[in-house]
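K.L.:
need a 3D model of the following:
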Amino acid sequence: MSATQSTPVRAGASAVPYGHVIGSEKWRGTQLAHFLQGKVKLVFEDGLGLVDFHMSNRACVLYISESDLVSGNAFKRRLVRFRKASNLKGVVIAERTRISDQYFPPVQNFVVLELGMALLPVTSQSEAAQLIFHLVQERSREGGSNPFISKKRCHLSEASILQTVQRIPGVGRVKALQLLQYFPSIQQLSNASLRDLEAVVGRGIANNIHLFFTET
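P.N.:
The predicted structure follows:
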C-alpha cells in the first residue's frame, strides 16, 4: 500500500518553522523545487501523503498539474480525501495553461464551491514557486494566522473567489464586488436567501445566483 493510501495526511508535517517549506520527495529535482530553493528553506520528506508542500501553522499546498487536469478526475479524489482526513488549511494550486484552460472552470466550481477551498491558478511552475513564496511571506507577516480567513485577507484568495462569482450569469466585476461586500465567502453567498440577494442586486440577478448554486 502506498504512502498516499495508508497515510492520507501526515500529521507531524504541519509543525514547520516560519520561512521553511516541507516538500514531498516527488518534487525533488523539479523546476518548481529549483525555483523555490533560495527563496525559502526547502526540505524534502517522504510520506507526506496527499499533500505536496507543507508551510507553517498547519497550512499546506495541494498541486494540480496541467497533465492532472487533462487526464481525468483522479485529482478530485485526492482533494476529497484530503478534506475528509485533515483539518489542515489546504490551498489548491492548479496549472491553468493554454492546453488545460478548457478544463479549468469545472475544477474551479468543484474546489471553491463544493470543497470550500482556495484555488489559485498559475501558468507555470515558476509562477507557482513565486506564489508559494508569497504565501509563506503572508503567514510570517501575520504571525501565523490564516490569511484566508483573517480580517486582512490574502489578495490571491480574494481574486480566486471574485473570479468564481463573476462566472454567475449576469454578474460582472462590479456586481461581484458588491455581493462580496455583503457575503464575503462562497459559502455565505451560496446559502443566502433570495430576499437577501434581492436587497443587494435585484430580483433578476438574485434568481441567477440561486440557480447557479442549486444547479452546479
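K.L.:
going forward, measure contacts and count neighbours with C-alpha atoms only.
P.N.:
Fine.
K.L.:
list the buried ones in stretch 203-216?
P.N.:
205-207, 209-210, 213 (16 or more other C-alpha atoms under 10 Å).
K.L.:
of all those, which comes closest to residue 120?
P.N.:
Residue 120 has its nearest neighbour among the buried residues of stretch 203-216 in residue 213, at 20.7 Å by C-alpha to C-alpha.
K.L.:
please provide the structure for the following sequence as well, for comparison with the first:
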Amino acid sequence: MEDQRTAALNAVPPCGHVLSSEKWRNSSLVQSLRGVNVLFESELGVADFHLPNRSCALYVSECDIVAGNSYKRKLVRYRNAGSSFQELVVVENTRLSQQYFSAVQKFVVLELGLTVLPVSGQTEAAQLIAQIVHSSSRENPFRRTVSPRILDPLVLAVVQKVPGVGGVKALALLQKFSSLQQLSNATSSELEPVVGRAAAQHIHSFFNRSTGQ
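P.N.:
Prediction:
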C-alpha cells in the first residue's frame, strides 16, 4: 500500500492528461476542462492536480480563505511534502476573498516560496490548467527521456481497462514496460514490484485470458 501511495505522489501524467484528486471528479473545474484527459487518483496527498510539465497544484477556494486560517496549515503541509514537482497554488480571488488575497499572496510567496496563480473561480482555473497542459504538449519535454510510445493515450486507455488498474498504476506500468506486448507477457513476479501482489495477479490473469494462454 505504501509503494502504491509513493507511486501516486510521484506520478507524472502523459502529455494531454491531468492527474486529479478523486474529490474533484464531479466538480465544475473538471467538467470545464477542454481538450484534456483527466485521470482520477485518491492518493495524491495534499496536491489536487499533477500536470505533465512536472508541476502540481493545490487549489485554495474562496470558502477556504473566508473560513479562517486552516488553509495555511494545508499550504504548509503542501510545501513540506518534499515533492519533486514545481508546486503551484491556485487561489480564488473573488469579490468575497479579495480583501484577504494580499495576505494570502504574501504568505504563499514570501513565507513558503511557492507560486500563486489567482483565478476568479473554477472555470478560469480549468482554463489555466488546460493552458499548461497544452503548452506542455507543444514543448513535450517528456520526449527527451521517455519513449513517445509510452505516452500513447490509446495504450493507456487499454491498460486502464484491466480490473484493479487505475490511472496511476497504468502510468507506472507503462514506465516499466515499454509496450503493450511486453506488459502482456510479464509474469506476476515482474508486475508485483510495480503495482503490488493483488493487482499483479489481476493483470496477469487478464492478459492470459485475453490471449487464450
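K.L.:
mind checking the TM-score on these two?
P.N.:
Superposed pair, TM-score by TM-score structural alignment, normalised by the length of structure 2: 0.60. Supporting alignment: 138 aligned residues with a C-alpha RMSD of 2.2 Å.
K.L.:
ok, back up a step: can you tell me which of the buried residues of stretch 203-216 of structure 1 is nearest residue 145 of structure 1?
P.N.:
residue 213 (29.8 Å).
K.L.:
quick one: the one helix or strand the closest one maps to to chain centroid distance?
P.N.:
Assigning secondary structure by DSSP states H and E places residue 213 of structure 1 in helix 203-215. Centroid separation for helix 203-215 of structure 1 versus its chain: 24 Å, with C-alpha atoms, centre = their mean, to the nearest Å.
K.L.:
mind giving me the packing neighbours of it?
P.N.:
Packing partners of helix 203-215 of structure 1 (3 or more C-alpha pairs under 8 Å, 6 or more residues apart in numbering; DSSP states H and E): helix 186-191, helix 194-201.
K.L.:
dump those into CSV; add distance to residue 141 of structure 1 and mean neighbour count as well.
P.N.:
Below are those laid out as CSV (distance: least, C-alpha to C-alpha, whole Å; neighbours: other C-alpha atoms under 10 Å):
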stretch, distance to residue 141 of structure 1, mean neighbour count
helix 186-191, 26, 15
helix 194-201, 34, 15
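K.L.:
kindly reformat the ones you listed as TSV containing distance to residue 54 of structure 1.
P.N.:
Shown next, in TSV, are those (distance: least, C-alpha to C-alpha, whole Å):
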stretch	distance to residue 54 of structure 1
helix 186-191	25
helix 194-201	38
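K.L.:
pick out the residue closest to the middle of structure 2.
P.N.:
Nearest to the mean C-alpha position of structure 2, by C-alpha atoms, centre = their mean, lies residue 19 at 2.5 Å.
K.L.:
hmm, back to that, residue 195 of structure 1: which of the buried residues of stretch 203-216 of structure 1 is nearest?
P.N.:
Nearest to residue 195 of structure 1 among the buried residues of stretch 203-216 of structure 1, with distances taken as C-alpha to C-alpha, is residue 206, at 8.2 Å.
K.L.:
for that closest one, what is the corresponding residue in structure 2?
P.N.:
Matched across to structure 2, residue 206 of structure 1 finds no residue, judged by TM-score structural alignment.
K.L.:
identify the residue of structure 1 aligned to residue 49 of structure 2.
P.N.:
Match for residue 49 of structure 2 (TM-score structural alignment): residue 53.
K.L.:
would you mind confirming that that match makes contact with residue 46?
P.N.:
No. Residue 53 of structure 1 is beyond contact range of residue 46, at 11.3 Å (criterion: C-alpha atoms under 8 Å).
K.L.:
who touches stretch 34-44 of structure 1?
P.N.:
Here stretch 34-44 of structure 1 makes contact (C-alpha atoms under 8 Å, 6 or more residues apart in numbering) with 19-25, 27-28, 33, 125-126, 129-130, 133.
K.L.:
do that again at 7 Å, thanks
P.N.:
Residues outside stretch 34-44 of structure 1 that contact it (C-alpha atoms under 7 Å, 6 or more residues apart in numbering): 19-25, 28, 126, 129, 133.
K.L.:
of all the residues you listed, which comes closest to residue 73 of structure 1?
P.N.:
Nearest to residue 73 of structure 1 among these is residue 24, at 21.2 Å by C-alpha to C-alpha.
K.L.:
aligned against structure 1, show me the partner of residue 10 of structure 2.
P.N.:
Residue 10 of structure 2 maps onto residue 12 in structure 1, by TM-score structural alignment.
K.L.:
could you report the neighbour count for that match?
P.N.:
Residues within reach of residue 12 of structure 1, counting by other C-alpha atoms under 10 Å, total 9.
K.L.:
what segments of structure 1 are helices?
P.N.:
Taking DSSP state H as the criterion, structure 1 carries its helices at 3-6, 31-36, 66-71, 74-85, 104-108, 125-141, 155-165, 173-182, 186-191, 194-201, 203-215.
K.L.:
for the aligned partner of residue 62 of structure 2 in structure 1, which non-adjacent residue is spatially closest?
P.N.:
The alignment partner of residue 62 of structure 2 in structure 1, by TM-score structural alignment, is residue 66. Nearest-residue entry for residue 66 of structure 1: residue 95, 5.1 Å, with adjacent residues in sequence omitted and distances by C-alpha to C-alpha, 6 or more residues apart in numbering.
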